[in-house]
Structures are given as C-alpha cells and as structure tokens.
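Enquirer: below is the sequence, then the predicted model.
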Amino acid sequence: MLNPYLFYNGNCEAAFKYYEKVLGGKIEFLLRADEGPADMKPQPGWEKKIMHARMSINGQTLMASDAPPGHFNKPQGFSVSLTIADLAEAEHKFKQLADGGAENMPFGKTFFSKGFGMCVDQFGTPWMVNCPLEGM
C-alpha cells in the first residue's frame, strides 16, 4: 500500500475539511496535538493543531498533519494525482481545487487525456487532475 502523507503549516484541519467537501472524502481520524501522549506536550498555541489525520477518498487513503512549528517546508517536487473518469466531474474538481490557489496548467484536452490540469490549492498542496483517454 502506498499513501501520500502531506504536511501543512498549521492549516491541516481546514484543508481536510475542504477536501472532504470538494473531493467527497471522509475524515476517518483526526488527532489534535493536545490529545497525544502526555510526554509529547505541544508548544503553546499549537494545542489544537493536527498531530495526525486520515481521510478516505474513493477507497484511497490520504494522511496528513501540521508540521511542528519551524519545520514546515513549502511542498515541491511532487503533486497529488487525482484520476477521474468523468470529464465534467474532473474539470469541476480541478476548478474547486484551484479556487483560491493557482493554476499551473489550465484544465484542458491533451494528447494523453480528455482533460488534464495542474494547480496548487489554497493550502499550498500541488495537484494534478486527469480524465484519461479510453485505454490509458
């Protein structure tokens, strides 16, 4: 099993609630920093940040947490890839993910897909949304 694990800069819960709404996911587990082991006390102001979260999206698992203070790095060198068979649904989800973020490659037909686009969402996570051609 291979699952992406994303780190956020204090906005993991907001991101997961957004993905739950936009991608039809279901948050299965959300552990706040102040709910962890007694010997792992969070820094002041960080008590309600997310220590670990798990979401199911169409049978796939996405996990994440808020990076500890001072340890967040802007995501780079990867994208979360979302494959959707229905073109209208793929374009709609792409637009929702890009809303408040940035489109790196507008959603459109390519030589390998009915529709493909790349964006960074409002939380800083890079996404690729693909509606593959038949047989791809």
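Expert: Ah, there it is. Every value quoted in this text rests on a predicted model; they were computed, and no experiment measured them.

Enquirer: going forward, measure contacts between C-alpha atoms and count neighbours the same way
Expert: Fine.

Enquirer: which stretches of this protein form helices?
Expert: Secondary structure of the chain by DSSP state H: the helices cover 12-23, 87-98.

Enquirer: could you dump those to TSV with distance to L31?
Expert: Conversion of those to TSV gives the following (distance: least, C-alpha to C-alpha, whole Å):
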stretch	distance to L31
helix 12-23	10
helix 87-98	24
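
Enquirer: another structure for you, compare them:
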Amino acid sequence: MSTRLNPYLGFRDNAREAMEFYQSVFGGELSISTFAEFQASEDPAEADKVMHSVLEAPGGLALMAADTPNSMEYSSGSSISVSLSGDDDAQLRGYWDKLSSAGTVSVPLEQAPWGDSFGMCVDQFGVTWLVNISGSAG
C-alpha cells in the first residue's frame, strides 16, 4: 500500500454523529470502533465513545475521526481546514450543498479571482471546509 495523507478529526462526544453525516455527504463505507470494544478506557462513561472511525468514500477519499477522552483537553478549533478540490462541478457542488446546509458559509461558492469556483464554510460540527472547483464558470 502506498502512503496517503488522511484528515483525522477530533470531537468531544459527537464523532459518531459527525461521521454518519459525512457518510451522507460523501457516501462510502463507514467503520466505527468504540472505547469499550478495545478496552481503551477504564471510565464507564466513555464506553460508547468513538475510539477510531474511518470513512472510505468513492474517488479515494478517506476521513478519520475519534472522540477525545474526558481526561484530555478539547477545544473545537479553526486551526485546521479540510479542502476538497477537483473539476467535477456537480459532485463538488453536491458536497458543498450538504456540508454548508446546517453550517455557516464564510465565503460563498462562486467564481474566484483565479478563475475557479471557491467557497468556505464551517459545518454543523465546527469543521472548516474549503471547496475549489477547477475551471468552473461559477
């Protein structure tokens, strides 16, 4: 297997909900493992938390996530963004519509000065998404 870079998102208690949402956006197969399944926490309150999840979606997309254990500090952050780019206008606009529907649009998806269509939004889980559609007429 070749090396690949995968975004790995951290949540406090809603990784399962977030990953199920992302599966509804991107399709694909979702695998979820809990802390209890791997005896990864002695805290019974963490039994159903997501220890690891991976969404393998069509086109080679992969997204991973987990819940942050109660003993670790967590802050929903804007220090990372996930970027989707390509030339399939319909597919990328479909992703955009779903990701932004219950979130906040910070830059509308429209023609950018460099000629592509570009938009930024923060989804309902606090994750920032950038969408760039190459050569799109906007």
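Expert: Alright, I've got the coordinates. Predicted, not measured: the structure shown is a model, and the values here were computed from it.

Enquirer: what's the TM-score here?
Expert: With the length set by TM-score structural alignment, normalised by the length of the first structure, the two chains reach a TM-score of 0.85; 131 aligned residues with a C-alpha RMSD of 1.8 Å.

Enquirer: including mean neighbour count and distance to P37 of the first structure, could the helices of the first structure go into TSV?
Expert: Output for these, formatted as TSV (neighbours: other C-alpha atoms under 10 Å; distance: least, C-alpha to C-alpha, whole Å):
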stretch	mean neighbour count	distance to P37 of the first structure
helix 12-23	18	20
helix 87-98	19	34
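
Enquirer: closest one to P126 of the first structure among those?
Expert: Nearest to P126 of the first structure among those is helix 87-98 (9.3 Å), distances taken as C-alpha to C-alpha.

Enquirer: list the contacts of that closest one.
Expert: Contacts with helix 87-98 of the first structure, where a contact means C-alpha atoms under 8 Å, 6 or more residues apart in numbering, come from 22-23, 83-84, 107, 114-115, 117, 119-122, 127, 129-131.

Enquirer: for ChimeraX, write the selection for the buried entries among those residues.
Expert: Selecting only the buried entries of the contacts of helix 87-98 of the first structure in ChimeraX, with 16 or more other C-alpha atoms under 10 Å as the criterion:
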select :23,84,107,114,115,117,119,120,121,122,127,129,130,131
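
Enquirer: so which of the contacts of helix 87-98 of the first structure are in strands?
Expert: Applying DSSP state E to those, the entries found in strands are T83, F107, K114, G115, G117, C119, V120, W127, V129, N130, C131.

Enquirer: just tell me what the third one corresponds to in the second structure.
Expert: So that's K114 of the first structure. Using TM-score structural alignment, the partner of K114 of the first structure in the second structure is D116.

Enquirer: before we move on, what about the first one?
Expert: Using TM-score structural alignment, the partner of T83 of the first structure in the second structure is S85.

Enquirer: quick one: residues contacting the residue lying closest to that match once chain neighbours are set aside.
Expert: Nearest residue to S85 of the second structure in three dimensions, chain neighbours excluded: N132, at 4.7 Å (C-alpha to C-alpha, 6 or more residues apart in numbering). N132 of the second structure is in contact with S83, L84, S85, G86, D116, S117, F118, G119, counting by C-alpha under 8 Å, 6+ apart.

Enquirer: what do you get for D34 of the first structure?
Expert: D34 of the first structure makes contacts with K41, P42, E47, K48, as judged by C-alpha under 8 Å, 6+ apart.
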